[in-house]
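**Q** I'll drop the sequence and a predicted model, then ask my questions.
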Amino acid sequence: MKKLSSICLGILLFLGAILLSCSSDPAEEGIFETYDFKIEKAESLEDQLEMLTKAMRRFHNFKVAEAQGYVQVSPLVPGMGFHYAKPEYVDEKFEILKPEILVYHPDENGVMQFVAAEYLIPVENCDPEGDYTPPSDGFIGDLDHWHLNCIAGGWTLHAWVGLENEDGVFAPFNPALQ
């Protein structure tokens, strides 16, 4: 009987996952899985931003971020939102489809809305007065400007792929969220 109920539970969870992930977009299929897109195909900044936008679609459902291990690491930051980090992603590598932080802002009903992916390259013993070299890795081109944020623990870079930012996709703050 116990084995039968485990099988039934497994079938129900499987069917629920199918219903939640009905989409022909590979970035949304199986919303509780991690996807490895082919970065080699990105030949321009626009290609990279399109891939990131598609990969982040699953995180428009806040519960997916929580289920994948993102945990709240900041209060509501004006001009940004709440920051949720995935600790095992925090390392010294820039991986476009594995942002260390996801940024959410509550809508008028308090529902968390995905607004940005954020990258964090840690700096040991970070000192705001220190003389550190910004990461050399990042997006194609020279529009991405890393910011030293010792409160966050190192170099940060926002990519506003969930909410348009009139100041630019890589600006640290979004005036729409002031």
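**A** Good, I have the coordinates.

**Q** C-alpha from now on. contacts and neighbour counts both.
**A** Will do.

**Q** which residue ranges form the helices in the chain?
**A** 2-20, 45-56, 62-67 (DSSP state H).

**Q** take this one as well and set it beside the first:
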Amino acid sequence: MSQLTRRSLLRMLGASGAVAAGSGLASAHSEHSEARKQLAEVRRATRKYHDVRTAIADGYLTDNHCVSNPNGDGAMGFHYVNPELIDGNVDHLEPEVLVYEQRGGKRHLVAVEYLSTEPFTLFGHEAHPLHGEDPHYALHAWVWKGNPNGVLANFNPNVRCPSE
């Protein structure tokens, strides 16, 4: 990863949600059969990460900051980033970020996030730019918790940070 530090990357991920929260990222494309097939593949590939200890063992790091929606209801949750996966390539079976919600003293996998230094399209949807030190592009997929705003929306009104 370039000179971008883990902490600044995590701050940028949280701040990016505020920029894109109202941008209508709920995706009609997710209803497309190919996208549904790929999302099912993502669920199979990330099933093992329901145990956050497995995510940590596989190189995912967190700053233990829960990202709430500054413009409304809901949150993203806790981001666990694997810096080794952040490059110009995106593979739907290897998400760069795992997103967890804390409930009952335990972290529960709720979403994945794809992050790249280059623009990309996944599940028929273009990633949105993040504003920070270096250009990055991101796309969430709520594959483990339903999101009334759409499977590819940034924030989920059904997710809460512990302080809320």
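**A** Everything's here; your move. Everything quoted here is computed from the prediction, not taken from an experiment.

**Q** overlay them and tell me the TM-score.
**A** Taking TM-score structural alignment, normalised by the length of the second structure as the basis, the two superposed chains have a TM-score of 0.68; 121 aligned residues with a C-alpha RMSD of 1.9 Å.

**Q** if we can go back for a sec, which of the helices of the first structure is buried the deepest?
**A** Comparing these by mean neighbour count (mean count of other C-alpha atoms under 10 Å), helix 45-56 ranks first with a mean of 18.

**Q** against Leu20 of the first structure, how distant is the alignment partner in the first structure of Asp91 of the second structure?
**A** In the first structure, the residue matched to Asp91 of the second structure (TM-score structural alignment) is Glu95. Distance, Glu95 of the first structure to Leu20 of the first structure, by C-alpha to C-alpha, to the nearest Å: 27 Å.

**Q** now Ser5 of the first structure
**A** Distance of Ser5 of the first structure to Leu20 of the first structure, computed by C-alpha to C-alpha: 22 Å.

**Q** try Ser44 of the first structure
**A** Distance, Ser44 of the first structure to Leu20 of the first structure, using C-alpha to C-alpha: 32 Å.

**Q** then Ser136 of the first structure?
**A** Taken as C-alpha to C-alpha, the span from Ser136 of the first structure to Leu20 of the first structure is 38 Å.

**Q** could you do Glu50 of the first structure as well?
**A** According to C-alpha to C-alpha, Glu50 of the first structure stands 23 Å off from Leu20 of the first structure.

**Q** how about Trp160 of the first structure?
**A** 25 Å.

**Q** what's the matching range in the first structure for the strand ranked longest in the second structure?
**A** Ranked by number of residues, the top strand in the second structure under DSSP state E is strand 106-116. Matched against the first structure by TM-score structural alignment, strand 106-116 of the second structure falls on residues 111-121.

**Q** what sits up against that stretch?
**A** Contacts to stretch 111-121 of the first structure, defined as C-alpha atoms under 8 Å, 6 or more residues apart in numbering, come from residues 56, 59-62, 90-94, 99-107, 135, 152-163.

**Q** separate out the buried members of these.
**A** Buried members of the contacts of stretch 111-121 of the first structure, scored by 16 or more other C-alpha atoms under 10 Å, are 56, 59, 62, 90, 94, 99-105, 135, 152-163.

**Q** so of the residues you listed, which ones are in strands?
**A** Reading strands off those with DSSP E, I get 101-105, 154-159.

**Q** in TSV: those, plus distance to Ile11 of the first structure.
**A** Below are those laid out as TSV (distance: C-alpha to C-alpha, whole Å):
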residue	distance to Ile11 of the first structure
Ile101	33
Leu102	31
Val103	33
Tyr104	32
His105	35
Gly154	44
Trp155	44
Thr156	42
Leu157	41
His158	39
Ala159	38
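
**Q** re the thing from before, tabulate the helices of the first structure (TSV), appending distance to Leu148 of the first structure.
**A** As requested, the helices of the first structure are exported to TSV (distance: least, C-alpha to C-alpha, whole Å):
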stretch	distance to Leu148 of the first structure
helix 2-20	38
helix 45-56	22
helix 62-67	25
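
**Q** can you report how many residues lie near Phe139 of the first structure?
**A** Around Phe139 of the first structure there are 20 other residues, counting by other C-alpha atoms under 10 Å.

**Q** what do you get for Glu118 of the first structure?
**A** The number of residues packed around Glu118 of the first structure, counting by other C-alpha under 10 Å, is 22.

**Q** coming back round to it: from Ile121 of the first structure, how far off is the match of Asp91 of the second structure?
**A** Going from Glu95 of the first structure to Ile121 of the first structure by C-alpha to C-alpha gives 10 Å.

**Q** show me which of these two is the more surrounded one.
**A** Per other C-alpha under 10 Å, whichever of Glu95 of the first structure and Ile121 has more neighbours is Ile121, with 23 against 15.
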